[in-house]
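next comes the sequence, and after it the predicted model I'd like to discuss.
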Amino acid sequence: MAFGLSVSRQRLARRLLHVSPPLSLAALYFVFTVLGALSFKLPGATLVPMTWSEAFFTATSAVTVTGLSVVDPVGAFTMFGEAVLMVLIQLGGLGLMTFAVLVLAALRVPVGLTGQIYLREELNQSSLHRLMRLVKRIFQVVLICELLGAALLAVSFVPMLGLGRGLWVALFHSVSAFNNAGFSTFSSGLEPFAGDPVVNVVIPLLFIVGGIGYVVIDDIARLRRWSRFSLHTKIMLTGSAALILWGWGAFAALEWHNPETLGQFDSPWLRIMVAWFQGVTPRTAGFNTVDVAGMHDSTALMVISLMLIGGGPTSTAGGIKVTTFVVMCLATVAFFQRRTQLNAFGRSIGLPEVLKVMALTAISVVLVFIGVFILSATQEGHFLDVCFEVASAFGTVGLSRGFTGELTEPGRVVIMAIMFIGRVGPLTLGYFLATRSVPRVRFPEGRIHLG
C-alpha cells in the first residue's frame, strides 16, 4: 500500500512539473470559484435561492477579492453563506502567494528552475527555504491583523448589533478589509459609520497593511531601519505614502462642497475624516462611507486612476501595482532628462525591469480598453459609469456607481472575465516576462521615428 501511494505521488509530481506555474495558479482560482458557486447554491447558504449567474458572479468577485456584488448582502446570505463568502475572500487574497508553495511542499514536489524564477519574482526570495519562511510570516501577519482588527471593530458593531452578531460582523469586515475585498454585510456599505472614528481608522489601516505587500512587511519586521530596507520596500513605502496623501487631498478638494458626499457633513473635521477614508479606499479596498454615484465626474476620474494603480506586489491588492507606476514615472523623467540609467535611493533599476513595466502597463491598458469597448457595446448606461465599473473590476477594487446591479447576463460575464484577468493576468504575464530567452541571432540596429 505504501509503495502504491509513493508511486501515485511520484506520478502526480511529474504531472504537476509539466504544468506551468501560471496555468496551475489560474486553475486554482477557477477551482475556488466553482466550489464557491456550488456552495452558494446549497439550500442553507442563502435566504433566497440564487441563480447560477448570481452564484458565479459572487464567487468570482470573492475569489478575486474584488467586492462587486449583484445581490444585496443583507437579504441574500445566511450566516453559513457569509462564512462561505469570507472563506473565499481569505483563500483568494492569499492563494497566489502561499497556497502554491504549501501544496508543493506538502507533496514534496521540487519547484524547478522556472518555478523558482516565478516564485522569486513574486515573493522577492531566492530559495524555497526563504519562501517557506516568508509564508510563515504571512500567516503570522494575517492572524494578528485580522483578529486585532475584529476586536477593535467590535467596539462599534457590538453595541449596534448585539454580542454574537456584532462579533461575527466585526470578523467578517476585518477579513474583507485586510484582503482588500470590499464586501460588507450592510446594504449601503459602511455609510452608516461615516462618522465613526473606529471604523475610519481600523478599516483603512487593515487594507493598507494588506495591500502594501508581505515582502515589505517582512523587511520592516526583520531589518527595522530605513537604510537597510531593500529598494522594493523603499519604493513601496514612498509611493504608497504619496498616493495616500494625493487621494486624501484630492478627494477633499474636489468633494468639499458636494452635498451628496462631503457637503452633507457640517463639521470640517468630519469631512476630513470621510475624505481620508474615501481617498485611500480606491487603492483596491472597495469600501465606501459616502454614495459613490454622487461623486463629481472629476473625482470619479481621479478614483479610476487610483484603482488602476492599486497596491503592492505580493499583497492582497490588485491593479498594475505601485512599483510599476513609480518605475514608469522614473523612466519618463529619465527620458526627458536624456539619462540612460534609472536610479532610486542609491540603487539602479535595470533595463529588464523597465521593459517589464512597459509590458505590464501596455497589456493592462489594452485589457481595460477592450473591457470598456465590449461593455459599452452590450450594455446601456452612462459612459463614465462603464469606465468606472471596468476599472474597478480590473483593479479588483469593488467600488461601483450603481452600475453592477444593472448588468445583463452578457455584461456579468464580461465583468467576471475582467475580474479574473485583473487578478491572475498580470501575474501570469510576469511569469513569462521572468522566463528569459537568449536570442540566437543578433540583427543590426535600425532607426524609427517616435512621437
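Arrived safely.

okay, CA-based contacts and neighbour counts for the rest of this
Will do.

look up how far Thr78 lies from Pro282.
Note on Pro282: its distance to Thr78, by CA to CA, to the nearest Å, is 29 Å.

neighbour count winner among those two?
When Pro282 and Thr78 are compared on other CA atoms under 10 Å, the one with more neighbours turns out to be Pro282, at 30 against 17.

quick one: the more buried one is in a helix?
No - using DSSP: H, G, I helix; E, B strand; the rest coil, the assignment for Pro282 is coil, not a helix.

residue contacts, it?
Val303, Ile304, Leu306, Met307, Gly310, Val397, Leu399 (CA atoms under 8 Å, 6 or more residues apart in numbering).

again, only using 7 Å
Remark: with contacts taken as CA atoms under 7 Å, 6 or more residues apart in numbering, Pro282 is in contact with Val303, Leu306, Met307, Val397.

quick one: which of those residues is nearest to Ile349?
Compare each of these with Ile349 using CA to CA and the shortest gap goes to Leu306, at 23.9 Å.

which other residues reach the strand or helix carrying that closest one?
Secondary structure from DSSP states H and E places Leu306 in helix 297-309. Helix 297-309 is contacted by residues 251, 254, 282-284, 319-322, 325, 388, 391-392, 395, 397 when judged by CA under 7 Å, 6+ apart.

please name the residues that touch Val135.
Taking CA under 7 Å, 6+ apart as the criterion, Val135 is in contact with Thr98.

burial check on Phe80, number of neighbours?
In terms of burial, Phe80 registers 15 neighbours under the definition other CA under 10 Å.

picking that back up, in the helix holding Leu306, which residues are buried?
Buried residues in helix 297-309, counting neighbours by 16 or more other CA atoms under 10 Å, are found at Thr299, Ala300, Met302, Val303, Ile304, Ser305, Leu306, Met307, Leu308, Ile309.

ditto for stretch 16-33
Neighbour-count burial for stretch 16-33, with 16+ other CA under 10 Å as criterion, is recorded at Leu16, Leu17, Pro21, Pro22, Leu25, Ala26, Leu28, Tyr29, Phe30, Phe32, Thr33.

got another, please set it beside the one above:
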Amino acid sequence: MPKKMRLFSLTPPQILVLGFAAIILCGAVLLTLPIASADGRGTPFVDALFTSTSATCVTGLVVVDTSLHYSIFGQLVIITLIQVGGLGFMSMATLIFFLTGKRISLKERLLLQEALNHGSMEGIVRLFRKVIVYSLTIEGVAALIFAIRWSFDMPVGQAIYYGIFHAISFFNNAGFDLFGRITGTPFTSLTGYAGDFVVNFVAMALIVLGGLGFVVLAEVRDYPKCRKLSLHSKVVLSMTAFLIVAGALVIFIFEYSNPRTMGPLPLHAKILSALFQSVTPRTAGANTLDIGGMRQATQFFTIILMFIGASPGSTGGGIKTTTFTTLVGAMVAMIRGKEDIVLFRHRLGQNRILKAITMTMIALVLVVFVSMVLSTTEPHQFLMILFETTSAFGTVGLTMGLTPDLTTFGRIMIVLMMFAGRLGPLTLAYALQPKPEKDLYRFPEGKITIG
C-alpha cells in the first residue's frame, strides 16, 4: 500500500521521465539478445542502450548501421520503440485502455495532457483519438507510396517492409533507415535518392506533418468546416514555413558549388536536396547530402535549425518553433519600444515569455556544457562535437560522422542529451524539483542596468 501511494503521489512529469526510462531499458535489453543482431553474437549493452535511447527519443543517431548490424527482430524492436517514443508511452497506454474498455481516470488524463503537451485537459481524450487516427493514416498512405516506388528497385516484399519502416521512422522524426544493406555502405541514409521527387516529397511531407504537432494537425483537418485556427497553429505554421523556405535558400547558396555535396548534381536535384536539408533539421535525421562534406557555414547554420527544432506536442525536439517566435517577438518589441509581444493581433502573457526564456537558457546551458565536456574526451574538432550535441538535444539524428567514433563516456553523455531533448528541459526540471511551496511574502522591487 505505501508503494502504491508513493507511485500515485508522483507528478505527471516524474511519471513521464520514469516511463520513458523504463521503455529505454527494456529496449536495450532486447537489443542485446543474440537474436537481435545479424551475426547472432549480440550487441554490447552500451551500444544497445544508445540505439534504444535514440529510437525511443526518436533521434536517429546510431553507433552501428541499423540494416547491417541488426536482424529483422532487432529492426522490429527499433521500429516499435520509435512508434512508442514518437506518440509517447502514455498515448500507447491510453490506446490499450481503449481497446480493453478501461475508463480513463483523471490522473491518466493529466498524464496524457503532459505527454501531448496540450494547454488544457478539456477534450484531451478526443485529441488522443485524432492523434492515433492521423498517425496511422499518414503512416499507412506514405508506406504504400514508398512501397510502390521502391518495388522498382527491390523485391516487392522487401519494398513493402522498407515502406512501412521508413514511413514510421520519418513521420516520428526518427531518421533510422535501412539503406546500408542496399548500398553496402553503412550510414548512407537517403543520399542515393537526392534527385528522386517521390522519395523526397513523401519523406519531407512525413517530417513536416510529424513536426507540426497533433493539435495543429487536428485544427488544419477541421479548418474547411470551422474556418478558424488558434494563435498557436498560426504561429507554428507560419514559422515552420519561414524556416523551411529561408533554410533551403541559405543551404542552396552555400552548397551550390560544393563538389562534395551539391556541386555534381543537376539543378532539380540541387533544389530538392536544399529543401530536404532544410526540412530534416526539424528533428528528422535523414539526409540526402553528405553532412560531413558540407561547408562549415552550412554546418553551423544547420546547428541553429536543429536547436530550434520542431513544434510543441509533436514527435520532434529542440526548443520549439513557438519558443523561437516568442524570443524574436520579444526582441522586436524591445527594439520598437513596445511593452507587449503581439502576434496575429494577440498579446502574449508574461508567463509565456518567461517560459520561453527559461526553456532557451536551460537548453543553451545543456548544449554548451556537454559540448565543452566532450571536447575534452573526444579527439575531434569542436564544430563536429557541437553539431553532435545539438543533434542529440534536438532529437535530430544528423551527424558529421562522429557518432560511431564516440568513446564509451561520450556515448553515455549523448544518451543523456537525447533523453533530455525528448522529454524537454522544463519537464525534467519539474520532475527533479522538490514540491514547490507558495511564497508568503514578496521582496521590494529593485532595479539593475541592462545592456
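Everything's here; your move. For clarity, every value in this text was computed on a predicted model and none was experimentally measured.

with Met384 of structure 2 as the reference, measure out to Gly401 of structure 2.
Gly401 of structure 2 sits 8 Å away from Met384 of structure 2, taking CA to CA as the criterion.

so these two - more neighbours on which side?
Set side by side, Gly401 of structure 2 and Met384 show more neighbours around Met384, with 20 against 16, by other CA under 10 Å.

name the residues that touch the strand or helix carrying Gln116 of structure 1?
Assigned by DSSP H and E, Gln116 of structure 1 falls within helix 112-123. For helix 112-123 of structure 1, the surrounding residues in contact (CA under 7 Å, 6+ apart) are Pro21, Ser126, Val215, Thr314, Tyr431, Ala434, Thr435.

now for Gly77 of structure 2: what does it line up with in structure 1?
Residue 77 of structure 2: Val, not Gly. Residue correspondence, TM-score structural alignment: Val77 of structure 2 in this structure matches Val84 in structure 1.

next, count neighbours for its match.
Counted with other CA under 10 Å, residues neighbouring Val84 of structure 1 total 21.

what do you get for the one 4 residues further on?
The criterion is other CA under 10 Å. On that basis, Leu88 of structure 1 has 25 neighbouring residues.

if I look at it, how far off is Phe172 of structure 1?
Distance from Leu88 of structure 1 to Phe172 of structure 1, by CA to CA: 12 Å.

tell me where the stretch 251-400 of structure 2 has helices.
Taking DSSP state H, counting those that start in this stretch as the criterion, the stretch 251-400 of structure 2 carries its helices at 267-279, 296-308, 321-335, 350-377, 382-393.

most tightly surrounded among those?
For the helices of the stretch 251-400 of structure 2, average neighbour numbers computed from mean count of other CA atoms under 10 Å are highest in helix 382-393, which has a mean of 26.

now for that helix, which elements pack on it?
In terms of contact count using 3 or more CA pairs under 7 Å, 6 or more residues apart in numbering; DSSP states H and E, helix 382-393 of structure 2 is assigned the packing partners helix 296-308, helix 350-377, helix 408-423.

of all those, which lies closest to Gly446 of structure 2?
The minimum distance between Gly446 of structure 2 and those falls on helix 350-377, with 18.2 Å, by CA to CA.

how big's the offset between that closest one and structure 1?
Comparison of helix 350-377 of structure 2 with structure 1 after fitting gives an average deviation of 0.5 Å (mean CA distance after the TM-score superposition for structure 1).

could you measure from the residue nearest to Leu96 of structure 1 when sequence neighbours are not counted over to Leu104 of structure 1?
Closest residue to Leu96 of structure 1 apart from its sequence neighbours, by CA to CA, 6 or more residues apart in numbering: Leu25 at 6.5 Å. The gap separating Leu25 of structure 1 from Leu104 of structure 1 is 12 Å, by CA to CA.

centre of the chain versus stretch 192-203 of structure 2, how much separation?
Distance of stretch 192-203 of structure 2 from the chain centroid (CA atoms, centre = their mean, to the nearest Å) equals 21 Å.

which positions within it qualify as buried?
Taking 16+ other CA under 10 Å as the basis for neighbour counts, the residues of stretch 192-203 of structure 2 that come out buried are Tyr193, Ala194, Gly195, Val199, Asn200, Val202, Ala203.

same thing with stretch 144-161 of structure 1?
For stretch 144-161 of structure 1, burial by neighbour count (16+ other CA under 10 Å) applies to Cys145, Glu146, Leu148, Gly149, Ala150, Leu152, Leu153, Ala154, Ser156, Phe157, Val158.

do you know how far the residue lying closest to Val424 of structure 1 once chain neighbours are set aside is from Val65 of structure 1?
On the basis of CA to CA, 6+ apart, the spatially nearest residue to Val424 of structure 1 that is not a chain neighbour turns out to be Ala26, at 6.3 Å. Counting by CA to CA, the gap between Ala26 of structure 1 and Val65 of structure 1 amounts to 14 Å.
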